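Novice: What follows is a predicted structure for the sequence shown.
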Amino acid sequence: MSSRRRLVAEAVERLREAGVPSPEHDAAELLAHVLGTTRGRLVLVDDVPAGRREEYAALVARRAAREPLQHLTGTAAFRHVELRVGPGVFVPRPETELLAGWAVERASHLPPPAVVVDLCTGSGAIAKAIADEVPGASVHAVELDERAHAWAVRNLAGTGVDLRQGDFATAFEDLAGTVDVITCNPPYIPLEAWESVAPEARDHDPHLALFSGEDGLDAIRVLARRAARLLRPGGVVGFEHADVQGDSAPAVFTAAGRWTEVRDHPDLAGRPRFTTARLAGPTEAAKAP
């Protein structure tokens, strides 16, 4: 057996014993990172130099301790863009690509320049994807946390995105009533769910990006008010939520009386994942329950 195959097999076993959800993928990804290649090209490697073996072993140990894979490689893929990530910023999840795709589709069908705002931007993932796929859009993003904002600065440099630091509850007052599409991946985990959160998120993602009151809906309630302020009549908002909030998250918007077409969407596994809604015009709002 080549040293490469032996190293990966041993790493897979160690990661599996540590409870890492995707040991085969992560073991291969880490070795590819160490060797400066891709997972697909690892088959071309037979023997791994001693120095690289030591570096690989150190990374595998950190992953076994449930440090996020993306923190170890320094990057995260998101739709068609690559992001720099590390301590202090929420690592974008594949599920969020669906919300970004919804926003891309909506913005693409609007006369340019569509005005798009990404609230709670974190690493800048959604904003960067929209700017990349809808180059005619006017994209704006805001992040409160200083460390996360610094990562967004790096990721959004050269994209044309208007990035600001501040509270999404008061941001973009200068755009009030003019925005076409709003996206948001807010904190939505209930405080009581602390123990059930995966170690990669609980111990390494900023808590500001994770937890949101006793029921996990505090930030979504703020979003319903802020989106109503920023959107033009007929503008749309989409936001992510926990898979157990498929009823409660849309209900926040339904109860507000400002929204129509409130609809929830599943992720690729069929679990409730994000809600979209359209801001009602004056006549529609008057008829809303």
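Specialist: All right, it came through fine.
Novice: C-alpha from now on. contacts and neighbour counts both.
Specialist: Noted.
Novice: Pick out the residue nearest the middle of the protein.
Specialist: Centre of the chain computed as the mean C-alpha position; nearest residue by Cα atoms, centre = their mean is residue 92, 3.6 Å away.
Novice: Is that one in contact with residue 125, as I believe?
Specialist: Yes: between residue 92 and residue 125 there is a contact under Cα atoms under 8 Å: 6.8 Å.
Novice: Quick check: neighbours shared by those two?
Specialist: When contacts are counted by Cα atoms under 8 Å, 6 or more residues apart in numbering, residue 92 and residue 125 are jointly contacted by residue 78.
Novice: neighbours of residue 37, just the number please.
Specialist: Other residues within reach of residue 37, judged by other Cα atoms under 10 Å, total 13.
Novice: just the one 3 residues further on next, same as before
Specialist: Residue 40: 10 surrounding residues under other Cα under 10 Å.
Novice: ok, structure two:
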Amino acid sequence: MITVGELLRDIRDTLEAAGIEHPGGDAELIVAHVLGESRGRVQALALLGAEVAPEDREVILDLASERARRVPLQHLTGRAPFRSLELHVGPGVFVPRPETEVVAQFAIDALQAVPDPHPIAVDLCTGSGAIALALATEVPTATVWAVEKSREAHAWATRNVELFGDGRVELVLGDVADLDPLGDARIPIGDETRAERARFHQDEGVRGGLATPRTLEHVQALAGLVHVLISNPPYVPDSMVPRDAEVRDHDPALALYGGADGLDVVRVISRVGRELVVEGGTLVLEHAESQGAAIRSLLAADGWRQAATHQDLTRRDRATTAIR
């Protein structure tokens, strides 16, 4: 038999040798996942000299070996914390990052300031649904629409929305480029969808949802009604392959790369947002620390006002906001 403390030390040493940034924390989370305990309880068990059953030890060491090969911890546990939520994630979906929690706060603050009793938000490139679900959870009067292009990511988002959406997150499988007013694939809106739009946004129907499947046509029909538009789009320039193996080898390329300068999708979102967002509404974009000035410039050129770039908790430029 081996104690929890001894096992944690062995795993920490293995992960440290593999170059894992937080080997001690990852060791505790792996053990907690297998034992079905909290991280704090694992720390307590280590102090108490508690022993680990052989079958649990084998599973723990297998997961630690995978982590040493730079498989993301979240893929091993199937969970990713995001603000007050613990989301389901895995291969095929971008793992939400702590810095995005700060970006989400700008959208939450903007939603809470909307005088409408039932504000509307749209999260483009939603991935696991992290931002959309944070908005719906922390602004319970809001209806949130979430759009994702990848079928694999959409599947993860569907699971998370079913668990945490409380009937207020409308998830759509589709490409934001198809909403682009300058694109060739612009979706025509028929009279029936316009009628659905009018019915849906009556006070008595806001919380009831649409009876028909959610499509990009329904998102396009929100033109001029959206109070907050937020996105964590792919923004890595095509030539800048991430150094971290967890990102480079496991995050989907569709969620990472945004063209030669990383801003191709941002340009589309800027144009789409000009149509969706109500006058005085807010746009929130996550981006790399070097992209703030370029994004402010392109937003201003598209007619957005008061573009401003904000830092995350590490004092790196992380988000740009603007007003319609």
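Specialist: Structure's in. What do you need? Being a predicted model, the structure only gives us computed values, none of them experimental.
Novice: So what does residue 112 of structure 2 match up with in structure 1?
Specialist: With TM-score structural alignment as the criterion, the equivalent of residue 112 of structure 2 in structure 1 is residue 108.
Novice: contacting residues around that match?
Specialist: Applying Cα under 8 Å, 6+ apart, we find residue 108 of structure 1 in contact with 114, 134.
Novice: What's the separation between it and residue 225 of structure 1?
Specialist: Here the criterion is Cα to Cα, to the nearest Å. By it, residue 108 of structure 1 lies 25 Å from residue 225 of structure 1.
Novice: And residue 71 of structure 1, what's its match in structure 2?
Specialist: That one, residue 71 of structure 1, aligns with residue 75 by TM-score structural alignment.
Novice: Could I get the contacting residues of that match?
Specialist: Per Cα under 8 Å, 6+ apart, neighbours of residue 75 of structure 2: 89, 90, 91.
Novice: now do residue 234 of structure 2
Specialist: 254, 255, 256, 257, 258, 262, 265.
Novice: and it, that one's in a helix?
Specialist: No: the assignment for residue 234 of structure 2 by DSSP: H, G, I helix; E, B strand; the rest coil gives coil, which leaves it out of any helix.
Novice: Just confirm residue 163 of structure 1 is within a strand.
Specialist: Yes: per three-state DSSP, residue 163 of structure 1 lies within a strand segment.
Novice: counterpart of it in structure 2?
Specialist: Mapped onto structure 2 by TM-score structural alignment, residue 163 of structure 1 lines up with residue 171.
Novice: Am I right that its match is in contact with residue 147?
Specialist: Yes: with contact defined as Cα under 8 Å, residue 171 of structure 2 reaches residue 147; the gap is 6.1 Å.
Novice: surely residue 205 of structure 1 meets residue 91?
Specialist: Yes: shown here, residue 205 of structure 1 and residue 91 form a contact pair, counting by Cα under 8 Å, at 7.1 Å.
Novice: I would like a PyMOL command selecting only the buried ones among the contacts of residue 75 of structure 2, please.
Specialist: Those of the contacts of residue 75 of structure 2 that meet the burial criterion (16 or more other Cα atoms under 10 Å) are gathered into one PyMOL selection, given here:
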select buried, resi 89+90+91
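Novice: and the contacts of residue 75 of structure 2 as JSON lines, adding secondary structure?
Specialist: Supplementary listing: those in JSON lines, determined by three-state DSSP:
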{"residue": "89", "secondary structure": "coil"}
{"residue": "90", "secondary structure": "coil"}
{"residue": "91", "secondary structure": "coil"}
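Novice: from the contacts of residue 75 of structure 2, which single one is nearest residue 125 of structure 2?
Specialist: Sorting the contacts of residue 75 of structure 2 by how near they are to residue 125 of structure 2, with Cα to Cα, puts residue 89 at the top with 15.3 Å.
Novice: The counterpart of the closest one in structure 1 and residue 70 of structure 1, how far apart?
Specialist: Taking TM-score structural alignment as the alignment basis, one finds that residue 89 of structure 2 is matched in structure 1 by residue 85. Counting by Cα to Cα, the separation of residue 85 of structure 1 from residue 70 of structure 1 is 7 Å.
Novice: Mutual contacts of the two, please.
Specialist: When contacts are counted by Cα under 8 Å, 6+ apart, residue 85 of structure 1 and residue 70 are jointly contacted by 76, 91.
Novice: How about the contacts made by residue 130 of structure 2?
Specialist: Under the criterion of Cα under 8 Å, 6+ apart, the neighbours of residue 130 of structure 2 are 82, 87, 96.
Novice: Wait, the second one touches residue 74, no?
Specialist: Looking back up the chat, that one is residue 87 of structure 2. No: between residue 87 of structure 2 and residue 74 there is no contact under Cα under 8 Å: 9.6 Å.
Novice: So which residues of structure 1 form strands?
Specialist: Ranges of strands in structure 1, per DSSP state E, are 75-78, 81-84, 115-119, 138-143, 162-165, 179-184, 231-240, 259-266, 272-279.
Novice: can you map out the helices along the stretch 51-200 of structure 1?
Specialist: 69-73, 96-108, 125-133, 146-156, 199-202 (DSSP state H, counting those that start in this stretch).
Novice: The second one: which residues count as buried?
Specialist: By neighbour count with 16+ other Cα under 10 Å, helix 96-108 of structure 1 contains the buried residues 96, 97, 98, 99, 100, 101, 102, 103, 104, 106, 107, 108.
Novice: which one in structure 2 is aligned with the third one?
Specialist: Under the alignment (TM-score structural alignment), residue 98 of structure 1 pairs with residue 102 in structure 2.
Novice: give me every residue that touches the residue lying closest to that match once chain neighbours are set aside.
Specialist: Ranked by Cα to Cα, 6 or more residues apart in numbering and with sequence neighbours excluded, the top spatial neighbour of residue 102 of structure 2 is residue 312, at 6.2 Å. Neighbour list for residue 312 of structure 2: 99, 102, 103, 318, 319 [criterion: Cα under 8 Å, 6+ apart].
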